[in-house]
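Sequence and predicted structure below; questions after.
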Amino acid sequence: MKGFKISTRFIARAAVIAAVYTVLTMALQSISFGPIQFRIAEALTVLPFADAAAIPGVALGCLFANLGSPLGLVDILGGSSITLISAYLTYKAPNRYVALLPPIVLNAIGVPIYLAPAVGQPYWLVAVQVGMGQLVVIAVLGLPILSLYERIISRFPIKD
């Protein structure tokens, strides 16, 4: 069973992940919001599998990034909550491939609840669009990022 304790290093790793997530989303804002989105920062949502500090890291990064969302408070709270839950489930995943599923599935199911009415499209259509965007970003970028992160932390073990 994985465990973690909160230390200065834990907070620093979470802060760096949150900052990277926020900057990536804001720098690529044109493709980060809307029903057809490829939020590149979502590739970081698989990091909780390797490091518990990524749970608050990606959740806070999403919250800060969504401060710039055209949907306002509903996306700030909704998107951040979905990301927090999916990060925890990713952390608990039994293997790296199952770890890819929570951010894909939960975003595809949850985000369209508030996004579909805002864009005037049917729930199912927005669910497919968001899910496909998540699948592409997480499968293409997330898995290699997870592998790289695991290699880095194996060379520089985390000592919280």
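Structure received. Numbers count the residues shown, from 1 in each chain.

contacts and neighbour counts: CA atoms only from here.
Fine.

now the most centrally placed residue in the chain: how far from residue 117?
In the chain, the C-alpha nearest the mean C-alpha coordinate belongs to residue 45, at 3.4 Å (CA atoms, centre = their mean). To residue 117, residue 45 is 26 Å away according to CA to CA, to the nearest Å.

what do you get for residue 38?
For residue 38, the distance to residue 117 equals 20 Å [CA to CA].

neighbour-wise, which of these two wins?
residue 38 (26 against 12; other CA atoms under 10 Å).

Pull the contacting residues for the nearest residue to the more buried one once chain neighbours are set aside.
Ranked by CA to CA, 6 or more residues apart in numbering and with sequence neighbours excluded, the top spatial neighbour of residue 38 is residue 133, at 5.0 Å. The contact partners of residue 133, by CA atoms under 8 Å, 6 or more residues apart in numbering, come to 36, 37, 38, 39.

ranking those residues by neighbours, who comes first?
Neighbour-wise, those (other CA under 10 Å) top out at residue 38, 26 neighbours.

putting a second one here so we can go through both:
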Amino acid sequence: MKQSQRAQYLAQGAMIGAIYMVLTLLAALANLAYGPVQFRFSEALTILPIFTPAAVPGLAVGCLLSNIWSGYGAADMVFGTSATLLAAICTRMVRNIRINKIPILAPLPPVLFNAVIIGIEIAVFSAEGFSWIGFWGAALSVGLGELVICYGLGLPLAAALQKLGKKRKIF
């Protein structure tokens, strides 16, 4: 990788991470970023690995920094970041699976990884301790929030970026 390409990769990743963090903290102001009910606007950005590999570390770092303010502390920094990193890698892997040029599977990895991993985290760290009912409740709640954001905001964002990229020959 040439030095200019490396610089571009780092700049893209840093920018994505910073935007992810800012959007997460804005959602936190509305009490929507942490806990069993999550509608992180930043999760719409999880679609970005279809456009650039720099989004994979960018999203992970943005999530790590965002989770500093989580009520789950270091656990959320580890588990939340892991969920985001795994989801970003898988999103990158399915980027070319399209229906009518729409990357229909790309928003699915964040939904699944966050539902399972964050569902486990919330159930394990609940005041009552782990229970399967607690896990399924948290997993469904987090997964539904992810589904709404990733498909409702992320997929339209991908379509807009694709259209912009074609006009400006970015992608």
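Received the coordinates, thanks. None of the values given here were measured: they were computed from a predicted structure.

Need the TM-score between these chains.
Once superposed, chain against chain, the TM-score is 0.90 (TM-score structural alignment, normalised by the length of the first structure); 154 aligned residues with a CA RMSD of 1.7 Å.

thinking again about what came up before, tell me how far the aligned partner of the residue nearest to residue 38 of the first structure in the second structure lies from residue 32 of the second structure.
Using TM-score structural alignment, the partner of residue 133 of the first structure in the second structure is residue 145. According to CA to CA, residue 145 of the second structure stands 9 Å off from residue 32 of the second structure.

Spit out the residues that contact these two alike.
Joint contacts of residue 145 of the second structure and residue 32 (CA under 8 Å, 6+ apart) are 38, 39, 40.

possible to save those residues as TSV with distance to residue 17 of the second structure?
TSV is the format used below for these (distance: CA to CA, whole Å):
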residue	distance to residue 17 of the second structure
38	19
39	18
40	14
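
could you dump those residues to a markdown table with distance to residue 18 of the second structure and secondary structure?
Below are these laid out as a markdown table (distance: CA to CA, whole Å; DSSP: H, G, I helix; E, B strand; the rest coil):
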| residue | distance to residue 18 of the second structure | secondary structure |
| --- | --- | --- |
| 38 | 19 | coil |
| 39 | 18 | coil |
| 40 | 14 | coil |
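
Out of the residues you listed, which comes closest to residue 119 of the second structure?
Nearest to residue 119 of the second structure, judged by CA to CA, of these is residue 38 at 11.4 Å.

Would you mind measuring from that closest one to residue 114 of the second structure?
For residue 38 of the second structure relative to residue 114 of the second structure (CA to CA), the value is 10 Å.

Mean distance between stretch 8-18 of the first structure and the second structure after superposition?
Its aligned residues in the second structure lie a mean 0.8 Å from stretch 8-18 of the first structure after superposition (mean CA distance after the TM-score superposition for the first structure).

Can you state the residues of the second structure onto which that stretch aligns?
With TM-score structural alignment as the criterion, stretch 8-18 of the first structure aligns to 7-17.

And for stretch 22-34 of the second structure, what's in contact with it?
Outside stretch 22-34 of the second structure, the residues within contact range by CA under 8 Å, 6+ apart are 38, 39, 40, 41, 42, 66, 70, 71.

at 10 Å instead, please
Contact partners of stretch 22-34 of the second structure, identified using CA atoms under 10 Å, 6 or more residues apart in numbering, comprise 18-21, 37-45, 62-63, 65-67, 69-72, 76, 118, 142, 145.
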